[in-house]
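1. I'll drop the sequence and a predicted model, then ask my questions.
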Amino acid sequence: MTKLQFDTAEPVRITLPNGLTYEQPTGLFINNKFMKAQDGKTYPVEDPSTETTICEVSSATTEDVEYAIECADRAFHDTEWATQDPRERGRLLSKLADELESQIDLASSIEALDNGKTLALARGDVTIAINCLRDAAAYADKINGRTINTGDGYMNFTTLEPIGVCGQIIPWNFPIMMLTWKIAPALAMGNVCILKPAAVTPLNALYFASLCKKVGIPAGVVNIVPGPGRTVGAALTNDPRIRKLAFTGSTEVGKSVAVDSSESNLKKITLELGGKSAHLVFDDADIKKTLPNLVNGIFKNAGQICSSGSRIYVQEGIYDELLAAFKAYLETEIKVGNPFDKANFQGAITNRQQFDTIMNYIDIGKKEGAKILTGGEKVGDKGYFIRPTVFYDVKEDMRIVKEEIFGPVVTVAKFKTLEEGVEMANSSEFGLGSGIETESLSTGLKVAKMLKAGTVWINTYNDFDSRVPFGGVKQSGYGREMGEEVYHAYTEVKAVRIKL
């Protein structure tokens, strides 16, 4: 065991904008202790709505990550965590779900403060997180192997066994939800975890860690190590003791994660990467019903969703009518501002770097000759707020059509036939989400089969349920989060064949 000296990191008391007060953990969570980094370094966590510092948290070093891996490895191999009756793991996950639910107002408020999303959206995220934990508790003893009939001379069966130490890297757009998407199924199957939250949004991950300790998750089973990707992420992808790595983030970084993970020890990996998803609106669509779906598709979470419907294609018969209705709806119904104000649909962009990236893309769109239907400017003097922006009459070779912007910016173009619409939708190298607006069940099902995407929403969009698998095809990655499928990603199959 590594001989290191660790100092305890004390929590700080934070009063949230809605008046709730709590103790925010600030240290690395390793082996059920909150501790300072080996070099003592911390970094500031910013409130994107006010551009002020919330608090400072410890920034993990390579040595810290190595220690976390040692603790996790010991918890997996030297305790009964992986070998106990799976119902016991389910019981702990159920307790964790209950505890998070009892703190849903606080957890939602932390999410809104740290990420910049509206409080209502944050509450929806925490609800999905709770459901993920409950699903995992239910599945813990139900994901099993099978028997295989090969004739009377043999008996054959398979077992599903935990993989071991799992590294998990999550982005800043859904801090609490992405955390449970990864930790819950890993624990249910008997694995242990080291999770790296996004550096800019670590607060709820550390708060969640305190709940894990409170309900009795054993030491070393869950470890949370905030810090920069070049330090913490690299340590997780390159260490041969990590047997499974799950990454959610950009396609560019995902490719390097895949290479490094393979070269280190051929880790089992799942990747949920970028997107440039298409949202098809057919002539028979009910425009009144379609408008909220288009808004959820691209402006929910300020467009910071990998599956956002950032390319809208409208059949020519209702193109002009829909554009006029879309403009009116956005300018009268969709308000942007303080995440804790219930009147606002869209909060802040999560960090300065992403805010600058989005504003740069808006400038690119203007220079490319795309027409702006509405939006295109910053909102307010403080905070990273951008008005919902719609470019229309765009051309397929424009950068704003081809490249992921990851913000409240959408392009609109028209198509004639069903086949042309599908061809335009499938022209992207990404394949995460997609949407269809139609009153015809036949059209919806036919187009759903033709679209090259991991998820197809019909007459809804960015509508998640913890029981439905989510993931991409093409350069949007491979593997699935949620649903029964995710549990198989955290197991290895062992075949046993007996000659009778």
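-> Structure received.
2. CA only for contacts and neighbour counts going forward, please
-> Will do.
3. Okay, helices next: where are they in the stretch 51-200 of the chain?
-> 62-77, 86-102, 104-115, 119-139, 175-188 (DSSP state H, counting those that start in this stretch).
4. Can you say which of those is packed in most?
-> helix 175-188 (a mean of 26; mean count of other C-alpha atoms under 10 Å).
5. quick one: contacts of that one?
-> 86, 89-90, 93, 111, 115, 125-126, 128-129, 132-133, 136-137, 139-140, 166, 168, 170-171, 192-193, 195, 197-198, 201-202, 204-205, 221-222, 246, 481-482, 486-487, 490 (C-alpha atoms under 8 Å, 6 or more residues apart in numbering).
6. Show me the residue sitting in the middle of the chain in space.
-> The centroid of the chain falls nearest to residue 178 when counting by C-alpha atoms, centre = their mean (4.1 Å).
7. For residue 27, see how far away residue 328 is.
-> Using C-alpha to C-alpha, to the nearest Å, residue 328 is found at 47 Å from residue 27.
8. Could you do residue 18 as well?
-> 25 Å.
9. who has more neighbours, those two?
-> The residue with more neighbours, out of residue 18 and residue 27, is residue 27; 26 against 11, by other C-alpha atoms under 10 Å.
10. Tell me which residues are up against stretch 125-137.
-> 87, 89-94, 96-98, 100-101, 104, 107-108, 174, 176-181, 184-185, 188, 465-467, 482.
11. again, 6 Å this time
-> 90, 93, 94, 97, 177, 180, 184, 185, 188, 466 (C-alpha atoms under 6 Å, 6 or more residues apart in numbering).
12. go on, stretch 59-75?
-> With C-alpha under 6 Å, 6+ apart as the test, stretch 59-75 has contacts from 30, 37, 41, 42, 192, 220, 221, 226, 227.
13. do stretch 238-246 as well
-> Residues contacting stretch 238-246 (C-alpha under 6 Å, 6+ apart): 165, 166, 167, 168, 261, 264, 265, 267, 268, 269, 270.
14. what about versus this one:
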Amino acid sequence: MDQNNPFLSPPTAARTFGFFVDGQWREGGEHFERASPGHGTPVTRTVRCSVDDLNAAVCAARNAFEDRRWSGLSGAGRGGVLLRAAEILRRRRDEIAYWEALENGKPIAQARGEIDHCIACFEVGAGAARMLHGDSFNSLGDDLFGMVLREPIGVVGLITPWNFPFLILCERVPFILASGCTMVVKPSEVTSATTLLLAEVLTEAGLPAGVYNVITGSGRVIGQALSEHPDVDMLSFTGSTAVGRSCVHAAADSNFKKLGLELGGKNPIIVFADSDLEDAADGAAFGISFNTGQCCVSSSRLIVERSVAAEFEKLLVEKMKKIRVGDPLDGATQVGAITTEAQNATILDYIARGKADGATLLTGGGAVDLGRGQYIAPTLFSGVSRDMAIARDEIFGPVLCSMHFDTVEDAIQLANDTVYGLAASVWTKNIDKALTVSRRVRAGRFWVNTIMAGGPEMPLGGFKQSGWGREAGIYGVEEYTQVKSVHVEIGKRTHWIA
């Protein structure tokens, strides 16, 4: 461990948080106590807010939008607040990473890296606020001039998941703010701390009251009410496809609010015989083990050319056995704890199903006993057929299933054989193969000879049942705007009535 860092062990008592509405911290009655999945000890207490609390937050966001205290600022003005937020995040990086690791169970080194990415999101958002623009049409003849305006959509409801509580928050918040919108955020009940800490950061950065509001509580109560709320103009939800489908119904049954959905994935990693196999093995091990596989873009389906499959799987097993599973607060840990007890049970159940269905377990395959907390070893199955549950369902854990192919067409067909289309990667030194596969595999994010690379300049989002819309970069700002056409008559009107 880094002995110069004060955040080395769990707190001696759980920290109590309020919730944040209209620039003020508020207290509630009933609280939810969260235990660290890596240590089993209580670390935070957050309010179980009521629907009345949510209504107050939506009202605050509506007032802040309508009086133009935020949307009426110039792009430079909004960008200045976002840049100051980035600097405050840089100063508080280790503190925020600490609470992220405690509640989520992810390794502290990974959490710090995620905060660095979040800082970049605010910096990119600041630039995007200044660059957002519409268009003009000087082609309507001498008597008419056309303009296309991009205007903020209004009040945004933002529901974030437990697997990347701060990263997914920050891949949205600065871009929503850059557009001029106001928002109400509902974090996962088990990982609310860092979303609440961002309220402190944004307030210090100069964000006006009412623009960023946080309501904590359960998805069934608060999340459902937010998705149904008639005064919310857009809902951004990240989570399972099943819950995303319920958001669609809620939007249709309320006010036809716009939706941004980043949902499930069962993402292929395609390895050709002509690739650098050691690089590809390292990429595959990282892609399934990062964030303990609790990652919507994790590469959970290995599709490897048959002629090198045995050799590649051997390399991969060697890599996966060296992965350091351990205490999230240990700086050397690469794979931390499974975030919730329910998810831990789900992953272990899928591993059992893989064995029962006849897949060959090559490494991992069970819990890791560290004396406290809940941990699962990175797991690799071979001999997997496309009809097995482990090949079709999003497990959301460190479980990789290997399937083999003979031709480029076979690889593409296997990669597309899923209801999802969130992410994919291909490993080859042949540019023709790389371009062919990247163009024909249906996924919103694609990596060639790398995995989970890139920055917030690039858009995020999925195809098929992996979601609607795009986040991050200028696309992510435009997502939270609506387009208005303006026609300006020039000169004397030709009268309809003589």
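-> Arrived safely, thanks for sending. Note that the structure is predicted; figures quoted are calculated from it, not measured.
15. Can you show me the helices along the stretch 301-450 of the first structure?
-> Counting by DSSP H, counting those that start in this stretch, the helices of the stretch 301-450 of the first structure are 319-333, 352-367, 399-402, 418-425, 441-450.
16. deepest of these, which one?
-> Per residue and on average, the most neighbours among the helices of the stretch 301-450 of the first structure fall to helix 399-402, with a mean of 20 (mean count of other C-alpha under 10 Å).
17. how about it, aligned to which bit of the second structure?
-> Matched against the second structure by TM-score structural alignment, helix 399-402 of the first structure falls on residues 389-392.
18. Also stretch 220-229 of the first structure?
-> Using TM-score structural alignment, stretch 220-229 of the first structure lines up with residues 210-219 of the second structure.
19. any idea which of the contacts of stretch 59-75 of the first structure is the one closest to residue 437 of the first structure?
-> Nearest to residue 437 of the first structure among the contacts of stretch 59-75 of the first structure: residue 226, at 40.7 Å, using C-alpha to C-alpha.
20. What does residue 89 of the first structure correspond to in the second structure?
-> Aligned by TM-score structural alignment, residue 89 of the first structure pairs with residue 78 of the second structure.
21. And residue 32 of the first structure, by the same measure?
-> Checking TM-score structural alignment: residue 32 of the first structure goes with residue 23.
22. Just confirm that match contacts residue 208, I think it does.
-> No - in this structure, residue 23 of the second structure is not within contact of residue 208 by C-alpha atoms under 6 Å, at 7.4 Å.
23. Counting neighbours, what do you get for residue 407 of the first structure?
-> 27.
24. how about it, what does it touch?
-> 302, 303, 304.
25. can we see that at 7 Å?
-> For residue 407 of the first structure, the contact set (C-alpha atoms under 7 Å, 6 or more residues apart in numbering) comprises 302, 303, 304, 358.
26. Excluding chain neighbours, what is closest to it?
-> For residue 407 of the first structure, ignoring the flanking residues on the chain, the nearest one in space by C-alpha to C-alpha, 6 or more residues apart in numbering is residue 303 at 4.1 Å.
27. how about that neighbour, what's its partner in the second structure?
-> Per TM-score structural alignment, residue 303 of the first structure is aligned with residue 293.
28. ditto for residue 283 of the first structure
-> Residue 283 of the first structure maps onto residue 273 in the second structure, by TM-score structural alignment.
29. quick one, what contacts that match?
-> Neighbouring residues of residue 273 of the second structure by C-alpha under 7 Å, 6+ apart: 305, 307, 308.
30. And for residue 491 of the first structure?
-> Counted by C-alpha under 7 Å, 6+ apart, residue 491 of the first structure has contacts 160, 161, 162, 163, 189.
31. any idea how far residue 344 of the second structure is from the match of residue 303 of the first structure?
-> For residue 293 of the second structure relative to residue 344 of the second structure (C-alpha to C-alpha), the value is 11 Å.
32. next one: residue 466 of the second structure
-> 23 Å.
33. What is the neighbour count of residue 411 of the first structure?
-> If you count neighbours by other C-alpha under 10 Å, residue 411 of the first structure ends up with 27.
34. mind listing what it touches?
-> 310, 311, 312, 390, 391, 392, 394, 401.
35. That one matches what in the second structure?
-> By TM-score structural alignment, residue 411 of the first structure lines up with residue 401.
36. sec struct for residue 208 of the second structure, please.
-> Look at residue 208 of the second structure: counting by DSSP: H, G, I helix; E, B strand; the rest coil, its state is coil.
37. tell me how far the match of helix 399-402 of the first structure is from the chain's mean position?
-> Its chain's average C-alpha position is 23 Å from that of stretch 389-392 of the second structure, according to C-alpha atoms, centre = their mean, to the nearest Å.
38. quick one: contacts of that stretch?
-> 301, 350, 354, 386, 401, 418.
39. and which of these is nearest to residue 329 of the second structure?
-> Closest to residue 329 of the second structure, out of all of these and judged by C-alpha to C-alpha, is residue 350, at 27.7 Å.
40. For that closest one, which non-adjacent residue is spatially closest?
-> Residue 350 of the second structure sits nearest to residue 390 (C-alpha to C-alpha, 6+ apart), 6.4 Å away.
41. got it, and residue 105 of the first structure?
-> Counting by C-alpha to C-alpha, 6+ apart, the residue nearest residue 105 of the first structure is residue 123, at 7.4 Å.
42. Which position in the second structure pairs with that neighbour?
-> Under the alignment (TM-score structural alignment), residue 123 of the first structure maps onto residue 112.
43. dump the residue contacts of that match.
-> Contact analysis of residue 112 of the second structure by C-alpha under 7 Å, 6+ apart lists 93, 94, 97.
44. Distance-wise, check residue 318 of the second structure relative to residue 483 of the second structure.
-> Taking C-alpha to C-alpha, one finds residue 318 of the second structure at 53 Å from residue 483 of the second structure.
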